[in-house]
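K.L.:
Here is a sequence together with a model predicted from it:
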Amino acid sequence: MQDQPAVKVEQLTYTYDKAQAPSLDQIQLEIRRGSFIAVMGETGAGKTSLLMTLNGLIPQFLEGEFHGEVTIAGYSTQQVPVQNLIQEIGLVLQDPDTQIFGLTVWEDAAFGPSNLGVPLDEIHRRVDTALERVGLAHFHERSTEFLSGGEKQRLAVAGVLAIGPSILALDEPTSELDPEGKDAIFEIVDSLKHEHGMTIILAEHESERVLAHADAVVVLQEGKIVWRGEPQMLFADEESVRRFQLRPPGIATLFWEFRKQGIGLGDACPRTVQEMAARLLANEQKEQGRAVDREGHEPFLAAAQFDAAAVGERRDEAPILSINNLTHTYHNGHQALKGIDLDVYAGDYIAIIGQNGAGKSTLCKHFNRLLTPTGGSILFQGESIAGKDTADLARHIGYVFQNPDHQIFSASVLEEVMYGLRIQGFSESEQKEKALEVLAFVGLDAYSERHPFSLGKGLRQRLAVATILALEPQILIIDEPTTGQDWRGTQSMLELIGKLHERGHTIILITHNMQIVTEHAKRVLIMGQGRILKDCKPWHAFEDPAILKAANIKPTQLVQLESELAAMSGFVPQPGGERALVKAIVKGMGRDA
């Protein structure tokens, strides 16, 4: 068995029942034991379907037309029962809540081996080992109800590991996690591969982490494998990355820019920021024959100059929203906000960042009285909102939840947008006119008669924005607008938000997406432990290491590269962005940018 591949897929074609086209089309794939394979592709490409064929859910439980052969460690997924296959390959789903059954962490991790008739002493050994591997060794008696999203995802992994498979498949396990949670999952996966010899198959949109960790990448598009190979070769190819609608890693975009300027950094994209910095410094030595002084004296990077962008001054106008000494304590005694002072001005585009539990959503839910302050005051256009009705405030301050499904309940897209207008007393004709106008603006007019839950998550997110936008609020709060979306969906949502800002809406985004901070927002609030730690322009957001550590924020790869070069060569980071960094380095090498 050891000579056999961990996974072998031969001429696999699968079409869901009543579907018009196959979700998987002529898949040919072989995965060797002990490797880490990332499966990438935009939403709907067939990633989840492929993973479900590996443990027999397709075709044993999901009806459809199945052709070809899938073998796991030599066992046919069509012939061997799923309850036997899961002892060879475990599948971790995107939403951990769908596979958590126990009341406590230990009970949940023990669920799988218990149902397989494993002896009690062996269950204890397996569960203790699995929880140790995922960093939950001291959580045995913790209620699963009170786990964070990252802890739930780790528990889902532990539950699979306790069954004892040699292959682990994970379906977008980091899509709903903050950066700390994402890093934790990838660290666990790395450990399982390197220390325990497991085969890892990961469907994922996190291109920067895939580039750094995966041995190989398989790209799916419309159910077909359109690319396979090493991640550093995939992300070296700008044309392919854009054609496949993959999110470009930060160092890949820099690699492409350097190549356009004639700075050769090799055929393969660097896998990490550290590797990129080392290649740049090595290139400097080669190009100019100067010894690179790592103590911070000399060469080109220390002399690089940016075209600094002007820092905007605060307008001398009254704020549209003023928060004074705001505090909030939940019923369980947790103090989520601790004396928040904040002025929001008409036309602001604010990104609020910080780790889960920092108080970001709690703060914003006070703005339209979804939550009531424990202390302090909130003024909208100079008047206190205390005692005002949330429905009345919704006409001025709209809130789009992180999960769009929490605010969608009508039978059609058009009816969903009309509902809020109906509550506000608009006539039937006015409701329809305004709803159709808003749907056209957000690009959903072609879906007006569709049921909302027949749409993908990205379109449902747009619908949630449309329902709020129909009320024409001055302030629009959007909680995690890009979470769980592929690159196309992310870009589409950010373009829509940009259009809303251009139309005069004040935008407040709660986000873990640092691209929003560096490329879209005009103002950044960093929160930690219920306080605003910093209120600044985007290019100053990552300057203070102590604040970044306190807020548990991981800067963009561009910022990380600037810091790495500063430590290695005396380079002084300044505002300007990706092209400014490339231009500065090119100038320093004595070339024309």
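P.N.:
That came through fine. Small disclaimer: the values here were computed from a predicted structure and weren't measured.

K.L.:
C-alpha from now on. contacts and neighbour counts both.
P.N.:
Fine.

K.L.:
all helices for the stretch 201-350 of the chain, in order.
P.N.:
With DSSP state H, counting those that start in this stretch as the criterion, the stretch 201-350 of the chain has helices at 207-213, 231-234, 238-243, 250-260, 273-288, 300-303.

K.L.:
for residue 197, helix, strand, or coil?
P.N.:
coil (DSSP: H, G, I helix; E, B strand; the rest coil).

K.L.:
who's in contact with the closest residue to residue 362 other than its chain neighbours?
P.N.:
Closest residue to residue 362 apart from its sequence neighbours, by C-alpha to C-alpha, 6 or more residues apart in numbering: residue 336 at 7.1 Å. Residue 336 makes contact with 327, 328, 329, 330, 357, 358, 359, 362, 529, 530 under the criterion C-alpha atoms under 8 Å, 6 or more residues apart in numbering.

K.L.:
Nearest to residue 32 among the residues you listed?
P.N.:
Ranked by distance to residue 32 (C-alpha to C-alpha), these are led by residue 357 at 40.3 Å.

K.L.:
Would you agree that closest one is in contact with residue 529?
P.N.:
Yes. With contact defined as C-alpha atoms under 8 Å, residue 357 and residue 529 form a contacting pair (7.2 Å).

K.L.:
what about those two, which has more around it?
P.N.:
residue 529 (19 against 14; other C-alpha atoms under 10 Å).

K.L.:
List the single closest residue to the more buried one in space, sequence neighbours excluded.
P.N.:
residue 358 (4.8 Å).

K.L.:
what's the distance between the one you found and residue 548?
P.N.:
From residue 358 across to residue 548, the span is 13 Å (C-alpha to C-alpha, to the nearest Å).

K.L.:
and what of residue 404?
P.N.:
30 Å.

K.L.:
cool, and residue 480?
P.N.:
From residue 480 over to residue 548 (counting by C-alpha to C-alpha), the distance is 19 Å.

K.L.:
Check residue 188 too.
P.N.:
Distance from residue 188 to residue 548, by C-alpha to C-alpha: 24 Å.

K.L.:
Settle it for me: which of these two has more neighbours?
P.N.:
Of the pair residue 188 and residue 548, residue 548 is the one with more neighbours under other C-alpha under 10 Å, namely 20 against 15.

K.L.:
What's the first helix or strand after whichever strand or helix holds the more buried one?
P.N.:
Using DSSP states H and E, residue 548 sits in helix 545-551. The helix or strand immediately downstream of helix 545-551 is helix 557-569, counting by DSSP H and E.

K.L.:
buried set for that following helix?
P.N.:
Judged by neighbour count using 16 or more other C-alpha atoms under 10 Å, the buried positions of helix 557-569 are 557, 558, 559, 560, 561, 562, 563, 564, 565, 566, 568, 569.

K.L.:
another one to put next to it:
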Amino acid sequence: MTGAHATLRGFGWRPLGRRDEVVSDLDLTFAPGQIVLLAGGSGAGKSTVLRALAGLLGDAVPGQRSGTVEIDAPTGLLLQNPADSLVAATIGREVAFGPENLALDRDEIWRRVHEGLDRVGLRYDVDRSTSALSGGELQRLALAGVLAVRPGLLLLDEPTSMLDDESAARVRHCVLDAARGTGATTVIVEHRIGPWLPHCDRVVVLEHGTVIADTTPAVFVSEHRDRMLDAGVWMPDAPDPEPVPVDRARVAPAAPGPELRADALRVDLTTRSLQGRSTHRALDGATTTLRAGRLSALVGPSGAGKSTLLAAFAGLLQPTAGGVLGAAPAFARRRSADLAAAVGFVPQNPEHGFLRTTVRDEVACTATRLGRTVEVDELLTLLRLDHLAGANPYQLSGGEQRRLAVLAALAHRPGVVLLDEPTVGQDRHTWAAVVGWMQAARDAGATVGVATHDVALMHRSDGVIQLKSGQAVG
């Protein structure tokens, strides 16, 4: 395998329904075998560049394209949301999909399947259902599928953003080993760039779709620090930003948050596929408490049960045994409107909750249905989404979608705030805004629970709930 030569010439992209281009007149070349870190603030155009190189824009993704894209080798793309690329019901078939389309023989296909799963640390049987995986596990599965086709151009959109530190280190090693071993030209988009810098040949930084830095990692760190911090880039060794102050009136709960207690909570999740029905235990006797006026961080490795516990607290999953105490009536027994009034929930995949066709209407949706007033324009400005008020939520970047989901779930000021990985895809500025909102809700008396791998957010929490193998262990 030899690395691809890839070039963007005068490239521009305006998503369908958007007035302005995300990227304009961009000239960028990637040399064969280079490992390039593509950085920049949320919404800077990083994911757009990856999709352009993968040939998705204008076909799979509607919009207006200008300029040219030239690539001389097969391409593999890991999407920011790995669930978007799922095509199979089991993890073995998922990884086999690419090699099958290369018309490889059966033995070679399954050799690559097992090799790919082992590289990313997924130790499950190949018949395990893809719907039984956590978000972080899906990220590793998607990477295994990309590596199995051995592309000449490897494009990775935040490959470690939803992983714990140990899994992230394993995935970085896997990516770098594959890139160096095959000679693939590799373009990596990440917000937390520090761990990648020592291993990259080049750093390219975008701001508003324009290149503002293109240099070596050493020069980038020594000469561009202040400019990058202003642009929201997470520079290594820089202190975490201070959360943005948020007016209490914007977040004060309509009713005080209750203390929620998971009591010996067991949740068995059943999935169905062409291979039949399977059940796995996501929570196994978890006992822990979310207290009012506190920000509690649910932490642990991918697949530990964080998202399941958060959904159970929200009343969105029926326990197999045990229960969630503290809300009367129990959230799981409430009608939709009553549940929405009390609980603001942001799922790990934010677009799963979108209901409207513009950002402005999405923010106002729940509050309007509940008869509560909300200053939409002020909130959009707070979370740096004001320039996207008329855009379709599905045309936003991953980080922008996540901030929109936070606003849509919390604008009506619920007493319980439950957020799954709310800081993924955020730059320094937008991270500070999201964390500022959560802290303000806590200070106003809300019960706040957050599932996260974000160490900076853990440091800002009032308590950490450690999960392992479906149990709360600390």
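P.N.:
Cool, the structure landed. All of these numbers come straight from a predicted model, not from anything done at the bench.

K.L.:
still on that earlier bit, map the residue nearest to residue 362 of structure 1 onto structure 2.
P.N.:
The alignment partner of residue 336 of structure 1 in structure 2, by TM-score structural alignment, is residue 283.

K.L.:
Can you tell me how far its match is from residue 268 of structure 2?
P.N.:
7 Å.

K.L.:
returning to what we had before: distance to residue 159 of structure 1 and mean neighbour count for the helices of the stretch 201-350 of structure 1 - can I get that in JSON lines?
P.N.:
Formatted as JSON lines, those follow (distance: least, C-alpha to C-alpha, whole Å; neighbours: other C-alpha atoms under 10 Å):
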{"stretch": "helix 207-213", "distance to residue 159 of structure 1": "23", "mean neighbour count": "20"}
{"stretch": "helix 231-234", "distance to residue 159 of structure 1": "29", "mean neighbour count": "22"}
{"stretch": "helix 238-243", "distance to residue 159 of structure 1": "35", "mean neighbour count": "13"}
{"stretch": "helix 250-260", "distance to residue 159 of structure 1": "34", "mean neighbour count": "20"}
{"stretch": "helix 273-288", "distance to residue 159 of structure 1": "34", "mean neighbour count": "17"}
{"stretch": "helix 300-303", "distance to residue 159 of structure 1": "49", "mean neighbour count": "22"}
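
K.L.:
Need the ones you listed in a markdown table (columns: distance to residue 28 of structure 1).
P.N.:
Formatted as a markdown table, these follow (distance: least, C-alpha to C-alpha, whole Å):
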| stretch | distance to residue 28 of structure 1 |
| --- | --- |
| helix 207-213 | 22 |
| helix 231-234 | 19 |
| helix 238-243 | 20 |
| helix 250-260 | 28 |
| helix 273-288 | 33 |
| helix 300-303 | 47 |
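
K.L.:
Those helices: which one's closest to residue 414 of structure 1?
P.N.:
Of the helices of the stretch 201-350 of structure 1, nearest to residue 414 of structure 1 by C-alpha to C-alpha is helix 238-243, at 32.8 Å.

K.L.:
With structure 2 overlaid, report how far the closest one is off on average.
P.N.:
Once fitted to structure 2, helix 238-243 of structure 1 is off its aligned match by 1.9 Å on average (mean C-alpha distance after the TM-score superposition for structure 1).

K.L.:
Just the terminal-to-terminal distance for stretch 217-230 of structure 1.
P.N.:
One end of stretch 217-230 of structure 1 to the other measures 6 Å (C-alpha to C-alpha).

K.L.:
Trace it over to structure 2 and give me the residue numbers.
P.N.:
The aligned range for stretch 217-230 of structure 1 is 203-216, by TM-score structural alignment.

K.L.:
Now do that stretch: distance to the chain's middle.
P.N.:
Here stretch 203-216 of structure 2 is found 22 Å from its chain centre; the criterion is C-alpha atoms, centre = their mean, to the nearest Å.

K.L.:
How about stretch 367-384 of structure 2?
P.N.:
That offset, for stretch 367-384 of structure 2, works out to 23 Å (C-alpha atoms, centre = their mean).

K.L.:
Could you do stretch 517-535 of structure 1 as well?
P.N.:
Worked out by C-alpha atoms, centre = their mean, stretch 517-535 of structure 1 lies 18 Å from the chain centre.

K.L.:
how long is it end to end?
P.N.:
This stretch, stretch 517-535 of structure 1, spans 12 Å end to end (C-alpha to C-alpha).

K.L.:
in it, what counts as buried?
P.N.:
Buried-residue list, stretch 517-535 of structure 1, by 16+ other C-alpha under 10 Å: 517-518, 520-532, 534-535.

K.L.:
got it, and stretch 181-193 of structure 2?
P.N.:
182, 183, 184, 185, 186, 187, 188, 189, 190, 191, 192, 193.

K.L.:
try stretch 392-408 of structure 1
P.N.:
Quick answer for stretch 392-408 of structure 1 (16+ other C-alpha under 10 Å): 393-404, 407-408.

K.L.:
ranges for the helices of the stretch 51-200 of structure 2?
P.N.:
Counting by DSSP H, counting those that start in this stretch, the helices of the stretch 51-200 of structure 2 are 91-101, 106-119, 135-148, 165-182.

K.L.:
Please dump those into TSV; it should also carry distance to residue 431 of structure 2 for every row.
P.N.:
As requested, the helices of the stretch 51-200 of structure 2 are arranged in TSV below (distance: least, C-alpha to C-alpha, whole Å):
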stretch	distance to residue 431 of structure 2
helix 91-101	33
helix 106-119	31
helix 135-148	20
helix 165-182	19
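
K.L.:
which stretch among the helices of the stretch 201-350 of structure 1 comes nearest residue 64 of structure 1?
P.N.:
It's helix 238-243; of the helices of the stretch 201-350 of structure 1, that one is closest to residue 64 of structure 1 (C-alpha to C-alpha) at 29.6 Å.

K.L.:
So which residues make contact with the closest one?
P.N.:
The contact list for helix 238-243 of structure 1, computed with C-alpha under 8 Å, 6+ apart, reads 234, 235, 247, 248, 256.
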